[in-house]
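1. Sharing a model prediction with you, sequence too.
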Amino acid sequence: MNRIDMLKSRWRPEWSQRSDLSKLSGAFHKALHFIETMPKTRSELAGPGNLSPKGLNDAIRAVAAEKIVPDLRRAMWDAEKTANGLKNDLLRLAVPRQHDKSDLAGAMMRAEMRGMLREMLKGSSEEVGERLRIIMQEPDFLVAAFEGPAQLSGMTEEFRSDLERRMIEQAHGPAVEAINSAKEAVDLVQAAIEMAVNTVRHEGDFGNDNFFASWMATASAEVEREIAAEKVKAEAPKTNAEALTAGEDISTKISAIFAARLKPFELSADHQVAA
């Protein structure tokens, strides 16, 4: 099984049927198409035998710059937007942690509950398990448990995170399953895009990292401007919760693929390399 067949075998048919993953599906298949066609394009250009090695490289690079790199950058952007959407979906399922700061009576009651929780979570694992079951059925206790550091409720942060995960899965099982499935699709698209970028590099016979990065930045510059304009148009003030979780953006992993290749940057004079 070659690398393209391996990627295809991992793509689930249901992903192509999901309306929320339609652009992701398009990005995946577009990346596969480029992985397949780049070697063929080089062979076709080399066929007549009238191009020097440098001329052949220039020709394949011209095709890639015009017809492949811009589409790959758009594909990556579609994957990034899907990933951000999944992050927001997860945030909506999370246990609320914001409270009315002016409600002193409510704050005092939750403090008392946390004291009770500390006592309830002492004992054998069987006793703790039974008490957790009770806690998960009492909304007031849950609100108290997720306010402030986990230690205030007699938990570790890891234990509370696991509790939250189980609560979300219990209350929103189908939604969590759909989100996790979509995450797998995003990861697969990431792999396909990375493979397509490496194919461009190989078939274009780029031998220098800095030159390839500079060339990719130039080839994708127009798409970068389109993306920047779209981000400005869609930008809105962040809520407190979003601001706190901004550093955990799922799309960071995907953006890393193009970090050294598609983000415009300046090369110092002594690092410039001629084609």
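-> Received the coordinates, thanks. This structure is a prediction, so every number in the text was calculated from the model and none was measured. Numbering: from 1, shown residues only.

2. CA only for contacts and neighbour counts going forward, please
-> Noted.

3. If you count neighbours, what's buried in the longest helix along the chain?
-> The helix spanning the most residues in the chain, taking DSSP state H as the definition, is helix 173-203. Taking 16 or more other CA atoms under 10 Å as the neighbour-count basis, helix 173-203 is seen to contain the buried residues 176, 179, 182-183, 185-186, 188-197, 199-201, 203.

4. Does anything pack onto the next helix or strand after it? Which helices or strands?
-> Moving toward the C-terminus from helix 173-203, the first helix or strand encountered (DSSP states H and E) is helix 209-219. Helix 209-219 is packed against helix 53-67, helix 69-93, with contacts defined by 3 or more CA pairs under 8 Å, 6 or more residues apart in numbering; DSSP states H and E.

5. what's in contact with the longest one?
-> Okay, so that is helix 69-93. Contacting residues not belonging to helix 69-93 are listed as 21, 23-24, 26-28, 30-31, 168, 172, 176, 179, 182-183, 186, 189-190, 193, 196-197, 216, 219-220, 222-224, 227, 249-251, 254-255, 262 [CA atoms under 8 Å, 6 or more residues apart in numbering].

6. On the three-state scheme, the nearest residue to L21 once chain neighbours are set aside is what?
-> The spatial neighbour of L21 that comes closest, neighbours along the chain excluded (CA to CA, 6 or more residues apart in numbering), is W15 at 6.3 Å. At W15, secondary structure determined by DSSP: H, G, I helix; E, B strand; the rest coil is helix.

7. Could you verify my assumption that W15 touches F28?
-> No: under the criterion of CA atoms under 8 Å, W15 makes no contact with F28, lying 10.7 Å away.

8. So which of those two has more stuff around it?
-> For W15 against F28, the residue with the higher neighbour count under other CA atoms under 10 Å is F28, and the figures read 26 against 18.

9. was I right about the more buried one contacting V189?
-> Yes: under the criterion of CA under 8 Å, F28 lies in contact with V189, with a separation of 5.1 Å.

10. can you pull the contacts of S22?
-> Going by CA under 8 Å, 6+ apart, S22 touches W15, S16.

11. how close does it sit to H29?
-> Noted for S22: a distance of 11 Å to H29, by CA to CA, to the nearest Å.

12. ditto for H202
-> Applying CA to CA, one obtains 20 Å for the distance of H202 from H29.

13. cool, I4 as well?
-> Counting by CA to CA, the gap between I4 and H29 amounts to 10 Å.

14. Which residue of this protein lies farthest from its centroid?
-> Farthest-out residue of the chain from its mean C-alpha position, per CA atoms, centre = their mean: N50, at 44.4 Å.

15. Next one for the comparison:
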Amino acid sequence: MNFEQNIQARFKTEWLNNGRLLPYHLTLSGAFEIAGKITKKRNELKAKGTLSDKGLDEAMREFVTKECIPDLARSRCKLEASAEAVTAKRQALTIPKPDKGDVAGALLRQELRAHLRSMAPGDRAALLMRNPDPATIAAVFEAPNHLSGIDDQLRTKLEADIVAASHPEKLKEIEVERECINLADIAINHAVDNIRKATGYEHSNGKAFDEFMSKASAPIEAEFAKKGMPAARNVEDMVELYKAMNKQDQNDFIARWVSGELDPVQQQAA
């Protein structure tokens, strides 16, 4: 199993049946298609024998600037926006805040914090990590650490455990989406590495290649900065359609996806 097959295999079959996750597979597959196209073009030009090494590098730079980098830049922009959205989803999974209008509850939480402060650090940590009751949790998280005697490390660990116990399904969805984003990002980086090797930058300093990529990607990045990300596309109806396609049609579909052709039309404000 080669590198691309290994990454493809890590994208689980059930994720392909999920309209929310399918776009990541399209991005992944599209990046690998681009990587293959780069290698094929380089081999074709070299086989002709009409170009010097320098001429071959220049021809490949022109080719990838027109035919490959825009699609990769577009995919990268979408992926970065998706990663930010997933981070926002995770941050939204928080511990419920207590009712500020409940005076009796507020007094109880104050007493609980005083009790926690009076405990030895080891006993305090053991109590909090041993399935504490909701009132104790609320007492700890509505106030600064020093009022209950905990530190940042314990607070972070406690919060992670409580969120995991309170939102197991949502947390699992987030972790799966993060893995899909990671796999798509690996594929994009693989295509970028192919560009580096095929354009004569393999043995040059990284700065020169970064400048080349930045210049070629700039128009797409400016487009996204100006227009913003397109509205989230409802791809549920695309799942069965994609699965029913033959291999050639799937490849065409992937190419249309990475080129932005399947993005939803922006609605103009009235």
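-> Cool, got the structure. It should be emphasised that the depicted structure is a prediction, and the values quoted were computed from it without experimental measurement.

16. and the gap between N182 of structure 2 and F212 of structure 2?
-> In this structure, N182 of structure 2 and F212 of structure 2 are separated by 24 Å, where distance is defined by CA to CA.

17. returning to that earlier point: contacting residues for the residue nearest to L21 of structure 1?
-> For W15 of structure 1, the contact set (CA under 8 Å, 6+ apart) comprises L21, S22, S25, A182, A185.

18. So what does A144 of structure 1 match up with in structure 2?
-> Counting by TM-score structural alignment, A144 of structure 1 corresponds to A139 in structure 2.

19. what's around G149 of structure 2, how many residues?
-> G149 of structure 2 has 19 neighbouring residues, counting by other CA under 10 Å.

20. Looking at structure 1, name the residue matched to it.
-> In structure 1, the position corresponding to G149 of structure 2 is occupied by G154, as judged by TM-score structural alignment.

21. How about the contacts made by that match?
-> Listed by CA under 8 Å, 6+ apart, the contact partners of G154 of structure 1 are R114, L117, R118, E119, L121.

22. Distance of the nearest residue to E127 of structure 1 once chain neighbours are set aside relative to E147 of structure 1?
-> The spatially closest residue to E127 of structure 1, leaving aside those adjacent along the chain, is L121, at 7.9 Å (CA to CA, 6+ apart). In this structure, L121 of structure 1 and E147 of structure 1 are 17 Å apart, going by CA to CA.

23. so the residue nearest to A125 of structure 2 when sequence neighbours are not counted, which of the three states?
-> Of all residues not flanking A125 of structure 2 in the chain, L154 sits nearest, at 7.3 Å (CA to CA, 6+ apart). For L154 of structure 2, the secondary-structure state derived from three-state DSSP is helix.

24. what's the burial count for L154 of structure 2?
-> Neighbouring residues of L154 of structure 2 were enumerated by other CA under 10 Å; the total is 14.

25. repeat for E4 of structure 2
-> Using other CA under 10 Å, E4 of structure 2 has 15 neighbouring residues.

26. got the contact list for the helix or strand where it lies?
-> Remark: E4 of structure 2 resides in helix 3-10, with elements defined by DSSP H and E. With contact meaning CA under 8 Å, 6+ apart, helix 3-10 of structure 2 is reached by S29, F32, L183, A187.

27. now the contacts of G154 of structure 1: which count as buried?
-> Applying a neighbour-count criterion of 16+ other CA under 10 Å, the buried members of those are R114, L117, L121.

28. Nearest to K67 of structure 1 among these?
-> The shortest gap between K67 of structure 1 and any of the buried ones among the contacts of G154 of structure 1 belongs to R114, at 60.2 Å (CA to CA).

29. Excluding covalently adjacent residues, which one is nearest to the residue in structure 2 that the closest one lines up against?
-> Matched to structure 2 by TM-score structural alignment, R114 of structure 1 sits across from R113. By the measure of CA to CA, 6+ apart, the closest residue to R113 of structure 2 outside its immediate chain neighbours is S148, 4.5 Å from it.

30. right, and that neighbour touches E111 too?
-> No: counting by CA under 8 Å, S148 of structure 2 sits too far from E111 to count as a contact (9.9 Å).

31. average offset between the helix holding E4 of structure 2 and structure 1?
-> Helix 3-10 of structure 2 differs from its equivalent in structure 1 by a mean of 1.8 Å after superposition (mean CA distance after the TM-score superposition for structure 1).

32. in that helix, what counts as buried?
-> I7, Q8.

33. what range in structure 1 matches that helix?
-> Residues 3-10 of structure 1 are where helix 3-10 of structure 2 lands, counting by TM-score structural alignment.

34. Stretch 217-226 of structure 2 now?
-> Going by TM-score structural alignment, stretch 217-226 of structure 2 lines up with residues 220-229 of structure 1.

35. Okay, buried residues for stretch 142-156 of structure 1 please.
-> Residues of stretch 142-156 of structure 1 classed as buried: L142, V143, A144, A145, F146, E147, A150, L152, S153, G154, M155 (neighbour count, 16+ other CA under 10 Å).

36. Relative to A171 of structure 1, how far out is the third one?
-> According to CA to CA, A144 of structure 1 stands 18 Å off from A171 of structure 1.

37. what's the answer for the last one, then?
-> In this structure, M155 of structure 1 and A171 of structure 1 are 21 Å apart, going by CA to CA.

38. so which strand or helix has I220 of structure 2?
-> In this assignment (DSSP H and E), I220 of structure 2 forms part of helix 206-227.

39. If we go by neighbour counts, what in that helix is buried?
-> Of the residues in helix 206-227 of structure 2, F209, M213, A216, S217, I220, E221, F224 count as buried by neighbour count, 16+ other CA under 10 Å.

40. again with stretch 127-136 of structure 2
-> L128, T136.

41. what's it in contact with?
-> For stretch 127-136 of structure 2, contacts defined as CA under 8 Å, 6+ apart pick out L108, R109, L112, R113, I137, L158.
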